[in-house]
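Undergrad: Generate a structure from the sequence data that follows.
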Amino acid sequence: MNSTLKTNEMSNKTVLNSQEDFYKDIFHQHTNDEYAQAIQLAQDRVTNFLKENKKPFSGIRPEDMRKKVENVDFDTPLPDYESLLDEVDELYVKHATAFHLPEYIAHLNCPVVIPALAAEVLISAINSSQDTYDQSAGGTFMERKLIDWTSEQLGYDSDADGIFTAGGSQSNLMGLLLARDYYSLEYQKWNIKLDGLPPDASKFRIFVSDKAHFSNHKNAWILGLGEQAIVHVGIDDRYRMDPVQLEKAIAREIEKGNIPIAITATAGTTDFGNVDPLDSISQIARRNNLWLHVDAAYGCALLLSDKHRHLLSGIEHADSVTIDYHKSFFQPISSSAFIVKNKLHLNIIKHHADYLNPKEQNYDALPAQINKSIIQSTRRFDALKLWCTLRYMGKEKLGQYTDTIIETGKKTAELLDNDENFELLCHSDMGALVFRYINGPAQSHPCNVNQYIKEKLFFSGEVLLASTKVNGEFYLKFTIFNPLTTLNDIKHILNLIKQNGNDYQRLN
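TA: Presented below is the predicted three-dimensional model:
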């Protein structure tokens, strides 16, 4: 009998050990060692990424990168975490863009703060979903408090509300969706959610500046209005929406028999980093009963700065606002928010499902953030990153980072203005500068030389610049978005641009 019991015990242990080995890759109470090993190896790669990168890009060409990736065989698993992380290192980490280096000066990619990275570890491992209270608990109220805090920074009162989103384009979509549906409900007594677009929806018009974000056009299409619903408004000499031209554009559309429903103003244009005159635009919106959405994905940094906050004057009158913390609050992607001045407007997008957010539930007692979301049911607890950042660093320090960036942008503009080898189009509220290299006033084909400069610097990996077109002409662009970038760094980059420009002249 004893022999039989021992045999059974040994058999059971064998089964348990076999099961534990089979499930060792799942994050649970018995795999802490496995988890610690994987995280440590990943951390080692991050540490090496910081130590070894002396330039922002390896310079690898797409065809070489494609071959490396295509050679991977998914049907043959790797034997251990060391092998796995070695492969990831070779395919991704070694060639990843190093946004933290001052020679990266291209797009709206910020260096990230360490408290937010600590939060990422918790977010990924615990894996809460923010759609309902029973999936997030404390996360629900932490996100709500951050929305309330952001609303206060905008100048809204306790009637405001909002939700974290995946990014600025999604937040802008929510702004136009509410504008469209609110107009139909308020002025046409038509419920788009229930009945689809009204017969005259093809006449709906949304006014944006010539330099507004491209998501306005995509979102108009997604909303069934077509890109023809977007009306481009002329700009002033700093590439901001011109209020006089806005009023004329609204009048013209009315004369044509079209129906103005909304204005999208931009606080921090992607190309020039300038803020539309929000006070004047908000007055025009009120006079014409138009929904005002402000895309502050870039310019929301000004909320952090006592010195430059005045540039957002008038944003408190907007019906809705886009905020990108993963641009201007130094947060890892993704971390964005959509804020509305009147929380009742969010009822437009509410939809009930018996298995998730039943209609009879008391949402004051048992809240559900999914009631405020349009395209994300399962949603990460990205708010924790901002929570950790504010609690550890505080608004004032983040504001000092912003002030430093703006000051560096102003000094860079002065350098460009005073150098005969450069043509600067305009100064910036934020630090985005559009310019081009010229070799004297009589230089021909400046587009060609500037395209050459950008490509040569990119594939050397030394400097990553952005570019854009203005009136059909090719320009280089600095997006100064790193408080660690100094004026000496800028001078070094400008010298490299000159060297490559001079090389082009010799070759041609």
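
Undergrad: CA only for contacts and neighbour counts going forward, please
TA: Noted.

Undergrad: Contacts for stretch 142-161, please.
TA: With C-alpha atoms under 8 Å, 6 or more residues apart in numbering as the test, stretch 142-161 has contacts from 162-164, 303, 315-316, 337, 339-343, 381, 383-384, 386-387.

Undergrad: Tell me which of the residues you listed fall in strands.
TA: Residues of these located in strands (DSSP state E): 162-164, 337, 339-340.

Undergrad: In the stretch 101-250 of the chain, what residue spans correspond to helices?
TA: For the stretch 101-250 of the chain, the helices defined by DSSP state H, counting those that start in this stretch occupy 114-126, 133-136, 138-154, 168-187, 192-195, 215-222, 243-255.

Undergrad: let's see this one next to it:
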Amino acid sequence: MPSTPSPLTALTPLLQEVIAQSLAFKDSEDVFARRATPHALRDLLLEDLPEQPATAQAIWEDISKRLLPYCVNMNSPRFMGFGDTGADPASLVAGIFAVLAQQNLINQSFCSPSGTMAEIAVIRWLRELIGYPTVPACEVTSVWEAGGITTYGGTGSNTTAMMLAREHTVPGTLSDGVRDPERFGLVVPRGVGHYSVKSAAAWTGCGTYLIEVDTDHFRYDLTALAQAVKENAGRLMAVVAYAGDSRTQTIDHLRAVHDTVRTADPTVWLHADACWGLMAALTPRRRHLLDGIEAFDSVTVDPHKVLNVPYATSALLVRDPAVLRMVSSYSDLIMQEDYAFGQVTPQLGTKEWTSLRAWAALRSQGRQGLTRMMDERLDRTEAFATLVDAHPQLMRLHDPDLCAVAFCYLPPGTHPGTATDTQVERLNAVNRAIHRRLMDEGRWHLHQFTLPDDHGHIRRGAVLAPLRFMSINPRITTTHMRDVLDYVTRLGQEASR
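TA: The predicted model follows:
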């Protein structure tokens, strides 16, 4: 008699259906199939736990009917506000396998024998890309030689960096606790920093003793930076610089920041948030912008932002691999071995094999493919910036370093460069109205946030509410760019009446 397939093997046809429908979803040009208010979705999905069991087929049918139509498709060429497509083919294959393989990277010998080594390989590749040295592979005898950790996002990586900065500033704080919060000041650029750094300082018990330094063209004013470091001598935990800030993706002058800080204070921890800036390492056209990053004590990078891999893979890289011992933990329950990442990954117990997605993307692209991918992004950035510059009712607000272009619609009567308070308020109101329409309709997506006018295009020092385009998605064509700008213009004209 033929053998009865196991329950898991019997899932094969259903999984094929799931994969086919999910790929069709990602291949669609629609940002959303349907739009609904939060309360409508609440009423649709918040329900009592069912009494009766259901089959996997029934669950998938429910997902297809009630969840999938309302999901955002970040791989749509009309979704231009972020770059997190999650559509790298090799990463998708690896991600599916990693879910099924169920490896736990807290431990190597019996929880993740090969997965641990693949994760170390990813960390080493990322270190090489930003210019950190790596020891020969034959000398990697434990996680302590890896030189970094992976986390589930830039916030987690930045939080670990702030833990390292805290321990570097006052050794033993991990065990003794914070006794003088004012000892842990944190220098950040005013108006362009990411929320995770401030939150990380609070989460690690250091409070929010932020020292915000003025910027010039979205980079540190170096004179003001030197003054801030000197004035707060003995009360600083870290200085944070952005290799691609979260608004305009401007890369700071990293070598100058390093030299300025080290001259004023040779010991303060230097951290670079390169969650976006990792892109610059992929191409000779931008690699020079990262000069000096290899001298920083720690660097955060986000492969899921840069490599089109599915959520969520981030990494914290450290110049000196030994510093991770400052925040290590140990238990003979499961981490009693040299290659256990559980020793060096704060806040995580079970550790999903998310790094395999980055491993697959890096392996499949190779250095040549990564360069080609990034150069194509830069070409799209330049094409979009050119279209904005040629439009009489649009204003570009910065010179793009990477893939972001922040711009705004100019209502009639706006005087660029010398706009009055009233004109700035009206400009922001109109651009916010444009963004609300985009969000409500769901046909196009551009991001919005507040941004200091560091270039003085509207009025230097004014806080603006621009729209942001991002060129990472390879499906975006020049036609898409023209169409979204035409649509923004129409919405702006309607909102200005």
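
Undergrad: What would you report as the TM-score here?
TA: Scored against TM-score structural alignment, normalised by the length of the second structure, the superposed chains reach a TM-score of 0.88; 462 aligned residues with a C-alpha RMSD of 2.1 Å.

Undergrad: Serialize the helices of the stretch 101-250 of the first structure to a markdown table and add fields for distance to Asp276 of the first structure and mean neighbour count.
TA: A markdown table is the format used below for the helices of the stretch 101-250 of the first structure (distance: least, C-alpha to C-alpha, whole Å; neighbours: other C-alpha atoms under 10 Å):
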| stretch | distance to Asp276 of the first structure | mean neighbour count |
| --- | --- | --- |
| helix 114-126 | 31 | 16 |
| helix 133-136 | 38 | 17 |
| helix 138-154 | 16 | 18 |
| helix 168-187 | 16 | 21 |
| helix 192-195 | 31 | 11 |
| helix 215-222 | 16 | 18 |
| helix 243-255 | 9 | 16 |
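
Undergrad: would you list the ones you listed in JSON lines and tack on distance to Lys477 of the first structure?
TA: JSON lines is the format used below for these (distance: least, C-alpha to C-alpha, whole Å):
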{"stretch": "helix 114-126", "distance to Lys477 of the first structure": "28"}
{"stretch": "helix 133-136", "distance to Lys477 of the first structure": "42"}
{"stretch": "helix 138-154", "distance to Lys477 of the first structure": "29"}
{"stretch": "helix 168-187", "distance to Lys477 of the first structure": "21"}
{"stretch": "helix 192-195", "distance to Lys477 of the first structure": "42"}
{"stretch": "helix 215-222", "distance to Lys477 of the first structure": "20"}
{"stretch": "helix 243-255", "distance to Lys477 of the first structure": "26"}
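
Undergrad: Go through those helices and name the closest to His310 of the first structure.
TA: With C-alpha to C-alpha as the criterion, His310 of the first structure lies closest to helix 138-154 of these, at 11.3 Å.

Undergrad: so where is the longest helix along the second structure in the first structure?
TA: Ordering each helix of the second structure by length in residues (DSSP state H) puts helix 355-390 first. Alignment note (TM-score structural alignment): helix 355-390 of the second structure is matched to residues 383-418 of the first structure.

Undergrad: where do the strands sit along the first structure?
TA: In the first structure, strands defined by DSSP E lie at 104-105, 161-165, 204-209, 230-233, 259-266, 291-296, 320-324, 336-340, 422-424, 432-437, 464-470, 473-479, listed in chain order.

Undergrad: For the alignment partner in the first structure of Leu15 of the second structure, grab the count of nearby residues.
TA: Matched to the first structure by TM-score structural alignment, Leu15 of the second structure sits across from Ile39. The tally of other residues near Ile39 of the first structure (other C-alpha atoms under 10 Å) stands at 14.

Undergrad: Can you tell me how far Ile39 of the first structure is from Gln331 of the first structure?
TA: Distance from Ile39 of the first structure to Gln331 of the first structure, counting by C-alpha to C-alpha, to the nearest Å: 21 Å.

Undergrad: same check, this time on Leu457 of the first structure
TA: 27 Å.

Undergrad: more neighbours, the two?
TA: Between Leu457 of the first structure and Gln331, counted using other C-alpha under 10 Å, Gln331 has the larger neighbour count: 26 against 19.

Undergrad: aligned partner of the more buried one in the second structure?
TA: Checking TM-score structural alignment: Gln331 of the first structure goes with Val309.

Undergrad: Skip the chain neighbours and tell me the closest residue to its match.
TA: Spatial nearest neighbour of Val309 of the second structure, excluding adjacent residues (C-alpha to C-alpha, 6 or more residues apart in numbering): Gly86 at 4.5 Å.

Undergrad: Please look at that neighbour and Val306 and confirm they touch.
TA: No: between Gly86 of the second structure and Val306 there is no contact under C-alpha atoms under 8 Å: 9.9 Å.

Undergrad: list the contacts for Leu390 of the first structure?
TA: Here Leu390 of the first structure is in contact with no residue (C-alpha under 8 Å, 6+ apart).

Undergrad: Quick check: it vs Thr378 of the first structure, distance?
TA: Counting by C-alpha to C-alpha, the gap from Leu390 of the first structure to Thr378 of the first structure is 25 Å.

Undergrad: what does Ile123 of the first structure give?
TA: Noted for Ile123 of the first structure: a distance of 13 Å to Thr378 of the first structure, by C-alpha to C-alpha.

Undergrad: Contacts only, for the counterpart of Ala274 of the second structure in the first structure.
TA: Alignment note (TM-score structural alignment): Ala274 of the second structure maps to Ala296 of the first structure. Going by C-alpha under 8 Å, 6+ apart, Ala296 of the first structure touches 266-268, 321-324.

Undergrad: in the second structure, which of those remain in contact?
TA: Mapping the contacts of Ala296 of the first structure onto the second structure (both residues aligned by TM-score structural alignment, their matches' C-alpha atoms under 8 Å) leaves 266-268, 321-324 still in contact.

Undergrad: and these, which are buried?
TA: 266-268, 321-324 (16 or more other C-alpha atoms under 10 Å).

Undergrad: Make a markdown table out of those and add distance to Leu101 of the first structure.
TA: Formatted as a markdown table, these follow (distance: C-alpha to C-alpha, whole Å):
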| residue | distance to Leu101 of the first structure |
| --- | --- |
| Thr266 | 28 |
| Ala267 | 26 |
| Gly268 | 23 |
| Val321 | 31 |
| Thr322 | 27 |
| Ile323 | 25 |
| Asp324 | 21 |
